[in-house]
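S.K.: Give me a 3D structure for the following:
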Amino acid sequence: MKKQIYLAGGFFSDKQNDLVTRAHTALEHNPTVGYIHSPREHQYQNVTAENDPAGIFGSYEWATETYNNDLTAMGLADLAVVVWDNVQPDMGTAWEMGYLAALHKPIVLTCEDAVEQVGINLMLIKGSKTFLTQVQELKDFDFNLIPTKLYKGLII
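M.R.: As a prediction, this is how the structure comes out:
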């Protein structure tokens, strides 16, 4: 069975955009993945800071509709894939992880940063079923089974 994935990750830096892009590509090539919802691609009226002909980016209308769309997508998803930038953490991604955990959605957390000595926040680690160290691992990951793979580094 193909799974519906909520792909969470910041998209406010080149590094974060690269992580989300590579994760999306890996998921597209995974035979256990059906639909991928990436908030970066589902902004209200397709508005971004760089593409805003109506001048609504950052408005209450844009924020409300984008937020509601993401809530719906999280509710409909079978599980979440999170690409985490541990150097410049995105608060929105952390919030999404908490919401997804509250919905009892399995979370596959992927972080390519060298975190074993620096650590990752305990709420992120405890909220995740699987921890991956390379985005490319998503291509062959079995989202029907969602095997547990524990994080082995410092927890802060």
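S.K.: When you work out contacts or count neighbours from here on, use the C-alpha atoms and nothing else.
M.R.: Fine.
S.K.: Tell me the helices and strands packed up against the helix or strand hosting H24.
M.R.: Using DSSP states H and E, H24 sits within helix 14-28. With contacts taken as 3 or more CA pairs under 8 Å, 6 or more residues apart in numbering; DSSP states H and E, helix 14-28 sits against strand 3-8, strand 33-37, strand 79-83.
S.K.: Which of these sits closest to T133?
M.R.: Taking CA to CA, strand 79-83 is the member of those nearest to T133, at 9.8 Å.
S.K.: got the angle for that closest one vs strand 33-37?
M.R.: Per axes from the mean of the first three to the mean of the last three CA atoms, to 10 degrees, the angle that strand 79-83 makes with strand 33-37 is 60 degrees.
S.K.: for comparison, sequence B:
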Amino acid sequence: MNRKKRIYLAGPLFSHAELEYNCKLRDSLLKKGFSVFLPQEDAEDTTNERERQNQECIFKKCVGGMDGSDLVVAVLDGVDVDSGTAWEIGYAYAKEKPVIGLRTDFRSLSDGIVNLMVEMSIIDLARDEEELLKILEKFR
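M.R.: Sure, this is the predicted structure:
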């Protein structure tokens, strides 16, 4: 029996809207048969946890989540890509893990969709959740 492919879901997690969107996206990925590492839950990366545990603990849990994942889905919305998400993309690229970007934001840079280094590190870019799920079909 094939094991479920594990996705590390990278994205900003600092506002209520971002947290809710990440959970919505996670649920969609779970319904498609993937296993998902969601840092805000699996690494307990919340304001309360940052106050209670040291940041090194959260960092190590996230790195472990990346190491244990088969691929990364990175939310690239915003004027610029979230700095933590950019680091996660670079780490995944260095580990030769495929990264699929998701950018629902219609804004773009004058010379590209997102930062050049981020754009060149991803293997595909989805513009909405439906397109993302279609792209992920080849990884099941």
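S.K.: Give me the TM-score for this pair.
M.R.: The TM-score (TM-score structural alignment, normalised by the length of the second structure) is 0.83; 135 aligned residues with a CA RMSD of 2.2 Å.
S.K.: ok so, going back, average gap between the helix holding H24 of the first structure and the second structure?
M.R.: Compared with the second structure after the fit, helix 14-28 of the first structure shows a mean deviation of 2.1 Å (mean CA distance after the TM-score superposition for the first structure).
S.K.: In the longest helix anywhere in the first structure, which residues are buried?
M.R.: Ordering each helix of the first structure by length in residues (DSSP state H) puts helix 60-76 first. Neighbour-count burial for helix 60-76 of the first structure, counted by 16 or more other CA atoms under 10 Å, picks out 62, 66, 69-70, 73-75.
S.K.: what does stretch 9-22 of the first structure give?
M.R.: By neighbour count on 16+ other CA under 10 Å, the buried set for stretch 9-22 of the first structure is 9-11, 16-17, 19-22.
S.K.: now stretch 110-127 of the first structure
M.R.: Neighbour count says stretch 110-127 of the first structure has 110-111, 115, 119-120, 124-125, 127 buried, by 16+ other CA under 10 Å.
S.K.: Could you find which two of the residues you listed are furthest from each other?
M.R.: So, those by CA to CA: farthest apart are V115 and G127, at 16.9 Å.
S.K.: hang on, the earlier thing: okay, the buried residues of stretch 9-22 of the first structure in CSV with distance to E28 of the first structure next?
M.R.: Listed next are the buried residues of stretch 9-22 of the first structure as CSV, based on distance: CA to CA, whole Å:
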residue, distance to E28 of the first structure
G9, 16
G10, 19
F11, 19
Q16, 18
N17, 16
L19, 14
V20, 12
T21, 11
R22, 10
